[in-house]
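*Asks:* I'll drop the sequence and a predicted model, then ask my questions.
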Amino acid sequence: MKKKRFIALLCAGALALGMAGCEEKGESGGKKEIEVITEPAFRELVDSAADQIMGFEDDLDITVTVFSTNAEKREREIQKLQTEIMAGKGPDVYILDTVIENESVSNTALFTNPYKTMQSGALALLDEYMKGDSYWEDSTYKKELLEAGQYEKRQYIIPFSCDYFVFCEPADGEQMTGTTVGEWIQQAESSQNQELWQAMQAISATAGRWFVPAVDYEAQEVLFSKDRWTELATAYISMLEQGNEEQWLENNPYEISNINHILGTENRQMKFIPDQDGKKLAAVRAYGAVSMSSSYKKEAYQFLMLFLNDTLEVEREKINMGTMVRGHVDPEGLPVQESAIRTKLENSASPELIDSICSTFSEIEGSYFVTQVEHNLYSAVGNLQSQIIGGEETDENQLRQEAAAAAEKAWKDYRTQMAE
């Protein structure tokens, strides 16, 4: 579905964005047409930003195209668009979501593997625009999140939101003391704390994240260790078998949760769940990019930045009007700058919870994109968990063989994914 709109105002009211001035427009005699492709979940904010910027920039004509919410229609739209992109066509701006491994149903993604998309030449380099943009010097953007959007140390994608998993524990109870997820599993296995063991069952939600990033696309090397992953999955199986499922406890003070689903931390403390190497990495959710085929790459970049900087907020205040676009675009994911986290949560979370979330956010050491392989690993461990917890008669050796088979398949899938 497309929405096209244009609000004509005097050029004297143009923003100091450099997106287009009166002189340039007079020379060209036309408008700069920019097409944006986005997700249904982001539509409201993207539409709002387009309307508002055209209210200040009278030589911009922005069209917002939104993918269908119907799965079959969406798939057809994506196939058509992928063909256009391969032919050097397509929209100017991409504001997209990613596949999340622990969602039971994932929408078809335009770019199923953003790493390969960056390699393909379909996206424009953004470094030259970022270097001249004071936002990157003055903002609270978590710079470590930019890593996922880089290829050969050059920026092609700008993350807009992220997620990661946290462990909530009572301030006066047994604490997680290890530095790796493997050490956490070992502690849960040896602990006599039924509540802690019960909560640690949910560590299966992070199974696709135990070893990430799993591929070095620049060096053409699979980093994923099938042996180490199998060892960790086996340790998880052993942990599950040590507990007593019949003593299931309600109102457990221990909890594993995605950072975007945490409800509260009263009398509890929050810890960032590390991977097997002890790294604290975040998965990119929403992101923005500019098409290599765009004739207006600078303007396209500046439109992306409206979802990070305060340009619209400042300009709308001049005419005594507010804006919904306040440093984030994704209603579900965690914003990528602390200021936007606080703004987004100010009316829905306690100051203590916001501080706890921002504290874990400050610990992020790097970022990555989730692909189908991570989803497969998550599903494999979930299947092992259901066999044990579900009361089925299970053979420990058979379960370990299933874990090893899942790791072997993942390694091969990563290799195939790298070579495509």
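*Replies:* Nice, thanks for sending it over.
*Asks:* every contact and neighbour count from this point should use C-alpha atoms.
*Replies:* Noted.
*Asks:* return the residues in contact with residue 186.
*Replies:* 235, 239 (CA atoms under 8 Å, 6 or more residues apart in numbering).
*Asks:* now it: which helix or strand?
*Replies:* helix 181-190 (DSSP states H and E).
*Asks:* next secondary structure after that helix?
*Replies:* Downstream of helix 181-190 (by DSSP H and E), the next one is helix 194-200.
*Asks:* which strands and helices sit next to the following helix or strand past that next one?
*Replies:* Remark: after helix 194-200, the chain's next helix or strand is strand 215-216, criterion DSSP H and E. Counting contacts by 3 or more CA pairs under 8 Å, 6 or more residues apart in numbering; DSSP states H and E, strand 215-216 packs against strand 221-222.
*Asks:* please name every helix or strand in contact with the strand it packs on.
*Replies:* strand 215-216, helix 396-419.
*Asks:* with mean neighbour count added, can I get these in a markdown table?
*Replies:* Output for these, formatted as a markdown table (neighbours: other CA atoms under 10 Å):
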| stretch | mean neighbour count |
| --- | --- |
| strand 215-216 | 16 |
| helix 396-419 | 17 |
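*Asks:* could I get these as TSV with distance to residue 188?
*Replies:* Conversion of these to TSV gives the following (distance: least, CA to CA, whole Å):
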stretch	distance to residue 188
strand 215-216	30
helix 396-419	19
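*Asks:* closest one to residue 281 among those?
*Replies:* strand 215-216 (14.7 Å; CA to CA).
*Asks:* show me what the host helix or strand of residue 386 is packed against.
*Replies:* For residue 386, the enclosing helix or strand under DSSP H and E is helix 372-389. Applying 3+ CA pairs under 8 Å, 6+ apart, we find helix 372-389 packed against helix 226-242, helix 396-419.
*Asks:* for the stretch 51-200 of the chain, just list every one of the strands.
*Replies:* 60-66, 93-96, 150-151, 154-155, 157-159, 161-163, 165-170 (DSSP state E, counting those that start in this stretch).
*Asks:* pasting the second one now:
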Amino acid sequence: MGTLTADCPRLETHCPHKLATSCRLTSTPNCCACADERPHSRLYRVYIDGVGFVQRGTRWQSYCWFCKEFWNNRLLATDPPLEASQTRIPSIPDQTEFLERWFEFHQGYRIVNAADGTEIRIAVIGEPFHDVSPGLLPRTVEELRAGRPNDASRPENRTRRRRLTSEEQRPQGPQQSIEDALDSLLNEISDDDIASPAPPDQPDQPTLEQTPAQTPAQAMNLPDDALNATETNLSNLRLIRARERLTRVFGTREDVQREDYESPLSTLYNRAEARYQQAEARRATGDTTAPSTDGMSARERQNIEEQILWGVLTESRSAANQAGNQSGDPTEISNSTLDALVARITRNRRIPRPPSPTQTLDNPERPPPLTEAQMTKNLACQVCYVQIANIAVVPCGHMVMCQWCADVVVPVRHNHFPARPSKCPMCRKGIKQRFKIHTAA
């Protein structure tokens, strides 16, 4: 699918990207990027199946297909390369140069100023826009003959951008790692800051070897401000990770504030309550038939089997307690309990499952086939009786007139609407429209 705005005129109310992106927003003259009022961020929320909402998306991923394809191609064609987190769509990367060349192909000519000040129009001819993806320039006739591919690596599609302020302030040398920073910090500590061993005349003064409970940070005498800053950063990092985990499980604040929001905990307890009610209902009715497991997952079938086994164990335990009150032989109690359990499980396994209906694509309520005589209908016109009735009227739906009789009884204007008030010759209801029915030969 290419660019669909080749024949659309350029209006003053249009944003610069409206025609170049083929934006599908019809209610506004702006494209998706110019109409987006969200604050800029490095990452945007996206939903991943099995994970939830995570901050891994881009700003233009929720735009229409054409705008999303436009910005994907323009980001790939930016030189030097630009990461998605560094963009500020639609201003960064700047597309002014690309749009000027695109509109030259759109209008079909390029204006060149001569030395004497006159304007000369040079024809610009390229491949049809419906064969060009949004964000790319059409290929010329020479390029089409040479078979050059039209992608982001094509020199005509490349756009040279200015360096960002953050890139200019970035040091040219390699960045210092955490290990190097710690080594440099240790080297800056003077020998006077580190506690030295006690002199001979003061044997009671503790040394570093005599204080095993002393922390490494205290041994190096690091500043308290640095320790507090490190602890603050760690606590902030833990808080951010905890918020991300809560967002993945329960959703964002907007999701929680919706009227149809349902907590995962509520869903969990509702399922457990439903299973408990089903087990109680089967226990109250005395139904020993195993519930149907057709269409259930392996986890659901396992839950049902565990419920049945738990019910058998409960009944066996109550029977054992009653027998224990009457007899004190533990061997007989255990044997009777085991026999009852085995008999119950064997009986449940031998019960045949009800046959499941065959799954077909047809409606199961379809009646049996009709005979040829029942499917034979008389389609003679009920007005002239010499032509086939092929005109149906609405809203009653009767098809009782041929085309020639319908022109007399129900004359129409604009192909379907009656020119004057008319009634159906079969049921005498008012006619609102008429249609011609084409039957199979």
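*Replies:* Okay, I see it. All figures in this text were calculated on a predicted structure; none of them were measured in a lab.
*Asks:* report the TM-score for the pair.
*Replies:* The TM-score (TM-score structural alignment, normalised by the length of structure 1) is 0.18; 131 aligned residues with a CA RMSD of 7.6 Å.
*Asks:* follow-up on the earlier one: need the helices and strands packed on helix 372-389 of structure 1 in TSV (columns: distance to residue 366 of structure 1).
*Replies:* Output for those, formatted as TSV (distance: least, CA to CA, whole Å):
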stretch	distance to residue 366 of structure 1
helix 226-242	20
helix 396-419	20
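*Asks:* does residue 298 of structure 1 belong to a helix, a strand or coil?
*Replies:* helix (DSSP: H, G, I helix; E, B strand; the rest coil).
*Asks:* distance of it relative to residue 24 of structure 1?
*Replies:* 14 Å (CA to CA, to the nearest Å).
*Asks:* ok, these two, which is more surrounded?
*Replies:* In this view residue 298 of structure 1 and residue 24 are compared by other CA atoms under 10 Å, and residue 298 has more residues nearby, 19 against 12.
*Asks:* before we move on, back to that, out of the helices and strands packed on strand 221-222 of structure 1, which is closest to residue 360 of structure 1?
*Replies:* Closest among these, using CA to CA: strand 215-216, at 25.5 Å.
*Asks:* packing partners for the helix ranked longest in structure 2?
*Replies:* With residue count as the measure and DSSP state H as the assignment, structure 2 has helix 298-326 as its longest helix. Packing partners of helix 298-326 of structure 2 (3+ CA pairs under 8 Å, 6+ apart): helix 330-350.
*Asks:* now the angle from the helix it packs on to helix 298-326?
*Replies:* Interaxial angle of helix 330-350 of structure 2 relative to helix 298-326 (axes from the mean of the first three to the mean of the last three CA atoms, to 10 degrees): 150 degrees.
*Asks:* start from the N-terminal end of the stretch 151-300 of structure 2 and give the helices.
*Replies:* 165-169, 178-188, 216-220, 224-250, 253-256, 264-285, 298-326 (DSSP state H, counting those that start in this stretch).
*Asks:* roughly how far does residue 406 of structure 2 sit from residue 66 of structure 2?
*Replies:* Distance from residue 406 of structure 2 to residue 66 of structure 2, by CA to CA: 49 Å.
*Asks:* swap in residue 240 of structure 2?
*Replies:* 35 Å.
*Asks:* who has more neighbours out of the two?
*Replies:* The residue with more neighbours, out of residue 240 of structure 2 and residue 66, is residue 66; 22 against 12, by other CA under 10 Å.
*Asks:* which is the next helix or strand following the strand or helix carrying the more buried one?
*Replies:* Using DSSP H and E, residue 66 of structure 2 maps to helix 65-76. Note on helix 65-76 of structure 2: by DSSP H and E, the next helix or strand toward the C-terminus is strand 78-79.
*Asks:* can you list the buried residues in the longest helix of structure 2?
*Replies:* Neighbour-count burial for helix 298-326 of structure 2 flags 301, 304, 307, 308, 311, 312, 313, 316, 320, 323 (criterion: 16 or more other CA atoms under 10 Å).
*Asks:* what's the nearest residue to residue 33 of structure 1 if we skip its chain neighbours?
*Replies:* residue 61 (4.7 Å; CA to CA, 6 or more residues apart in numbering).
*Asks:* can I assume that neighbour is in contact with residue 53?
*Replies:* No. Taking CA atoms under 8 Å as the definition, residue 61 of structure 1 is not a contact partner of residue 53, at 9.7 Å.
*Asks:* how close does residue 25 of structure 1 sit to residue 115 of structure 1?
*Replies:* Looking at residue 25 of structure 1 against residue 115 of structure 1, where the rule is CA to CA, the gap reads 37 Å.
*Asks:* and these two? Which one has more around it.
*Replies:* residue 115 (24 against 16).
*Asks:* so how far is residue 44 of structure 1 from the more buried one?
*Replies:* Distance of residue 115 of structure 1 to residue 44 of structure 1, computed by CA to CA: 28 Å.
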